[in-house]
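**Student:** Got a predicted model here, sequence first, then my questions.
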Amino acid sequence: MSRPPLYAALHSLRKVRDAGRGALLWGYERRLLREVRGHGRLPRHLGLILDGNRRYARAAGLQRELGHSFGAEKAHEVLQWCLELGIPAVTIWVLSTDNTSRDPEELAHILRLLEREARSLATDPRIHAHRVRVRAIGQHGAFPPQVLAALRELEEKTAGYDGMTLNIAVGYGGREEIVDAVKCHLAGRAAAGAGLADVIAELKPEHISAHLYTAGIPDPDFIIRTSGEIRLSGFMLWQSVYSEFYFCDVYWPGFRRVDFLRALRDFQGRERRFGR
C-alpha cells in the first residue's frame, strides 16, 4: 500500500534533517579533535568509571544483560580513541567488589562477557600493533576458572609490551586495594626481620604506593564517570588525591566520541595546583 503524499514528504524532510544533524555533529567533532590535539596536554593516566549500562538498557526497553553487552562494545571504541591520541595509561572500572553481590544471573553474564573480551583482546591486532600492556587489577580469587585463565593469558601475551598500559579493574574496590597494599608492605618488612615498632616508625605514603595495583605508573590525572552520578564509589581512592574529575550525564553505552573530546578539552582548560 502506497503511503500518503504528506507522509512521504514528512519522511523525506526527517531524513534530510537527520543527515544535516549528522553532518553538523561530524564537523563539531572534527573541530574538537583539532583543539584537543593542538593544545598538546593530555592525561598521562586516564581513569574511566563505566557507569549506566543497566539504566541504558532500561531506557531503551532492552534486557538488562544487553546493557552490559553494549557497554563492552563501547569500551572497545573508547580504547581506540585513546590509542589514536596516544594516552599512555588507561584504567577502566568494569566490575566493583560491591557489584559481585548482584543477581547471580547478571553477575554470570558480566563474567562471561569478561572472559570473551579478555580472549578477544589477547588476539586484537590493535593491542599488539600498539604494544599495549594489559593488566587485570582487583581481587579475582572467586572468579570462575575459565575467566581467570582468560585474564592470565591476556596478561601473559602482553607482559613484555612497552606502549600504553591498560588496566582492567574487575572485582576492584579502592578500600580493598589499600588494605592489600598495607598487607604486602607489612609482610615484606616482617620477612626482612623488622619489628612492628620499627615498621610503624618508618611508614611513609610511598611505602603504600609501592604496593598498589597500579604501582609503577603515574597516578590518574583525569577521571571520567558516565551516567550523571557525581561520586567516586571507591575508585582509586589513594591515587586520585590530585586527580581532576569529569562527570558526564550520558550512560556509558551512549558515550560518544564528541563527549570524550569535550571531557579532554575541559581537562586541558584546568589549572592543576596539586594543593599548592
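**Tutor:** That came through fine.
**Student:** okay, CA-based contacts and neighbour counts for the rest of this
**Tutor:** Noted.
**Student:** Doesn't Ile224 lie inside a strand?
**Tutor:** Yes: with the criterion set as DSSP: H, G, I helix; E, B strand; the rest coil, the secondary structure at Ile224 is a strand.
**Student:** Any chance you could list what contacts stretch 102-117?
**Tutor:** Identification of contacts with stretch 102-117 by C-alpha atoms under 8 Å, 6 or more residues apart in numbering yields Arg64, Glu65, His68, Ser69, Ala72, Asn99, Thr100, Phe143, Gln146, Val147, Ala150, Leu151.
**Student:** put this beside the first:
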Amino acid sequence: MLSLVRERVGERFQAAYSRVLEREIDDERVPSHVAVIQDGNRRYARKRGDDPHEGHQAGAQTTEQVLEWCADLGVEELTLYAFSTENFDRPADEREHLFDLLANKLREFANVDEIHDREVRIRALGEVSRLPERVRDAVDYADRRTRGYDSFTLNVAVAYGGRAELLGAARDVARAVESGDLAADEVDVDAVADRLYADPVRDVDLIIRTGGDERTSNFLPWHANGNEAAVFFCTPYWPEFSKVDFLRAVRTYESRERSWRRARAERALALVRAFGGVELDEARAVLARLREYLPEGSREGLDVESEDGKAAD
C-alpha cells in the first residue's frame, strides 16, 4: 500500500515538474534536430530479472513517446540510434530478437494513423544491405508509406557507424575524382555530404544519451561534431526515460544557445569598439542586434553617435 502511494505521489510530482519545464522552454529556440542514443535496455531488463529482449521491447515504448514529445514541441527531425555496426557482435539470439523488433516496429510505425496525420517521413540511415531480409523489407515498406511527407522526419539509424559512414563517403569522392566525374578542386563540404547515408539530414542540434555513459559512441560525427551539437547525458535507462528528462535536455540546449549568442555578441561588440570608424548605418544595425543578447551591465558604450554628436536611436 505504501509503495503504491509513493508511486502516485511520484507521478503527480513528475507531471507538475513537467508543466514547469514546459513553461520554461522558449518556443523560438527549440532544437530542429534531436539525436538519441537509446542506451540501457539490457541493464534495465537485468535489473528487473527479465530477458534482454524484454528490455528492448520496453525501450520501444519509450521511443514512441519521444517521437510524440518531439513533434508536440516543434522539433523537426529525430534520429534514433537503434542498431550500431558494433551490435552485430552481440549473441545471435539477442540479435534476432532485435531484428524482429526493428522489423515489427518499422511496419507498425508506418501504419499508425498519427504518423500520417502528422506527415512523418520515416527512413533508415546505415548499411541496410547488411541487415536480414525481413528488416530490409520493413525499411522499404516504411519508406514507401511515408515518402511524400515532409512535416517531420524520423531517422532510424540501423547498422550504423559514424566512421564507416565517413569512410564510405571519402571512398566515393576518391572514385569520382579518379573517374573524372569530380575535379579535385571541386571537393568541398557538399561533395562529401551528398555521399553520406541519407541526404538531406539536418545538422544535429542536441544529442541525448541515456543509461549513464558520457560518450557519443561514433554517432553522426559529420552532422553533430561539425555543428558542435549540445550533448545531454542522463542516468535513467532508456525504458525509464521520462518527459521530464526530455524537457531538461531541451532546456540544456537552450541554455547553451543563449550562452553562445551572448559570447558572439560580446565578441562583435569588442570589434565594433576597436574599429570605431565603421560606417554609421552598419554600426547601428550591428548594435541593435547586440542589445538583445547582452546583459544590462554590458551595454555601456553601445550607443553610436551621429554626425551632430547626438546618440543614435
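**Tutor:** Received, thanks. From a predicted model like this one, the values you see are computed outputs, not experimental measurements.
**Student:** And what about the spatially most central residue of structure 1, helix, strand or coil?
**Tutor:** In structure 1, the centroid-proximal residue (C-alpha atoms, centre = their mean) is Ile92; its distance is 1.9 Å. Following three-state DSSP, the label given to Ile92 of structure 1 is strand.
**Student:** Select only the buried ones of the contacts of stretch 102-117 of structure 1 in PyMOL?
**Tutor:** To isolate in PyMOL the members of the contacts of stretch 102-117 of structure 1 that are buried, counting by 16 or more other C-alpha atoms under 10 Å, one can use:
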select buried, resi 65+68+69+72+99+100+147+150+151
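**Student:** Structure 1: strands as residue ranges?
**Tutor:** Under the criterion DSSP state E, structure 1 contains strands at 45-49, 89-96, 133-137, 165-172, 222-225, 244-247.
**Student:** out of the ones you listed, which comes closest to Glu156 of structure 1?
**Tutor:** Across the strands of structure 1, the minimum distance to Glu156 of structure 1, taken as C-alpha to C-alpha, is reached by strand 133-137, at 8.8 Å.
**Student:** hmm, back to that, cross the contacts of stretch 102-117 of structure 1 against helices and list the overlap.
**Tutor:** Within those, membership in helices is found for Arg64, Glu65, His68, Ser69, Ala72, Gln146, Val147, Ala150, Leu151, as judged by DSSP state H.
**Student:** Distance to Asp180 of structure 1 added to the strands of structure 1, as CSV?
**Tutor:** As requested, the strands of structure 1 are exported to CSV (distance: least, C-alpha to C-alpha, whole Å):
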stretch, distance to Asp180 of structure 1
strand 45-49, 20
strand 89-96, 15
strand 133-137, 12
strand 165-172, 11
strand 222-225, 23
strand 244-247, 25
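**Student:** check contacts around the residue mapped onto Gly126 of structure 2 from structure 1.
**Tutor:** Under the alignment defined by TM-score structural alignment, Gly126 of structure 2 corresponds to Gly138 in structure 1. Going by C-alpha under 8 Å, 6+ apart, Gly138 of structure 1 touches Ala169, Val170, Gly171, Tyr172, Gly173, Glu177, Tyr213.
**Student:** so which of those residues persist in structure 2?
**Tutor:** Here these are checked against structure 2 with both residues aligned by TM-score structural alignment, their matches' C-alpha atoms under 8 Å, and the contacts held in both are Ala169, Val170, Gly171, Tyr172, Gly173, Glu177, Tyr213.
**Student:** If anything else comes up later, I'll come back, but that's it for now.
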